[in-house]
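>>> my questions concern the predicted model and sequence given below.
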Amino acid sequence: MINKTPLQVKSYSFALRIIKLNKYLLNKKKEFVISKQLLRSGTAIGALIKEAEFAQSNADYISKFSIALKEANETLYWLSLLKDSNEITNKEFNSIEPEISELIKLLVSSIKTLKSK
């Protein structure tokens, strides 16, 4: 991903991890419901950030980032639920949680910056 922002790079990388986690949950744990929700929300973050590239206005850009933030927060919820239901281990959760937390922080910061313009 040449000439991409850190947020674009991190959200894309995170989506790839979510896809791998989804495959693991389907194949090894036979977990189909939460894994589908996780896949949807975890990959939507980067898609919304990408979609914002062609926003029609600053308000549209903020809206796309705000929805991405909601998806990131939902993703953290699904990951926590998987951990607390023992579908993933604490080690697995602790491996991915810093990435989603960083995405949330970056999105919050970006939205604040965009709103101040």
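Received, thanks.

>>> only C-alpha atoms from now on, for both contacts and neighbour counts.
Fine.

>>> ok, for Leu26, nearest residue in space, not its chain neighbours?
Using Cα to Cα, 6 or more residues apart in numbering and skipping residues adjacent in sequence, the residue nearest Leu26 is Phe32, 5.9 Å away.

>>> for Phe93, see how far away that neighbour is.
Remark: distance between Phe32 and Phe93 (Cα to Cα, to the nearest Å) = 18 Å.

>>> neighbour count for the two, which is higher?
Phe93 (17 against 13; other Cα atoms under 10 Å).

>>> now the helices for this protein?
With DSSP state H as the criterion, the chain has helices at 6-27, 33-51, 58-84, 90-115.

>>> put this next to the previous one:
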Amino acid sequence: MKNVLKDKSYSFALEIIKLSRKIHHKNEYVLGRQILRSGTSVGALIREAEFGQSKKDFINKMSIALKEANETLYWLDLLKDAEIIELNIYQKLKSLNLELIAMLVSSIKTAKMNS
């Protein structure tokens, strides 16, 4: 069965890895590591939630993934405003991230209603 959230978060993580490499070449090591950590952890947490020990564990992991996605937005905004990344890259990644956030919010709400 296809899991759209899992697939999108994996694709997003790949894009974040590519961005991190570009940032690294600009000698922005700290910012590159920060966005790499938060941006890739979204998908990792979604994978963890998939095999959560309980509904509560699932909701907790998905909520942490949501927090990481929100933190990633912060780093994207900072990188754009500091003129470290181009506007088109920012817009693409922000759009993907907002889509993940909406899907996470929906998944969390659904899980809470069914618990």
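Sure, I can see it. In this text, all values refer to a predicted model and were calculated from it rather than measured experimentally.

>>> most tightly surrounded among the helices of structure 1?
Highest mean neighbour count among the helices of structure 1 (mean count of other Cα atoms under 10 Å): helix 33-51, with a mean of 20.

>>> so where in structure 2 does that helix end up aligned?
Aligning helix 33-51 of structure 1 against structure 2 (TM-score structural alignment) gives residues 30-48.

>>> roughly how far out does the matching stretch sit from the chain middle?
Going by Cα atoms, centre = their mean, to the nearest Å, the spacing between the C-alpha centre of stretch 30-48 of structure 2 and its chain's C-alpha centre is 6 Å.

>>> what's Val108 of structure 1 aligned with over in structure 2?
Val108 of structure 1 maps onto Val105 in structure 2, with residues paired by TM-score structural alignment.

>>> excluding chain neighbours, what is closest to its match?
Leu66 (7.4 Å).

>>> who are the contact partners of the residue nearest to Ala55 of structure 1 when sequence neighbours are not counted?
Leaving aside its sequence neighbours, Ala55 of structure 1 sits nearest to Tyr61 (Cα to Cα, 6+ apart; 5.1 Å). Neighbouring residues of Tyr61 of structure 1 by Cα atoms under 8 Å, 6 or more residues apart in numbering: Ala52, Glu53, Ala55.

>>> no more questions from me, cheers.
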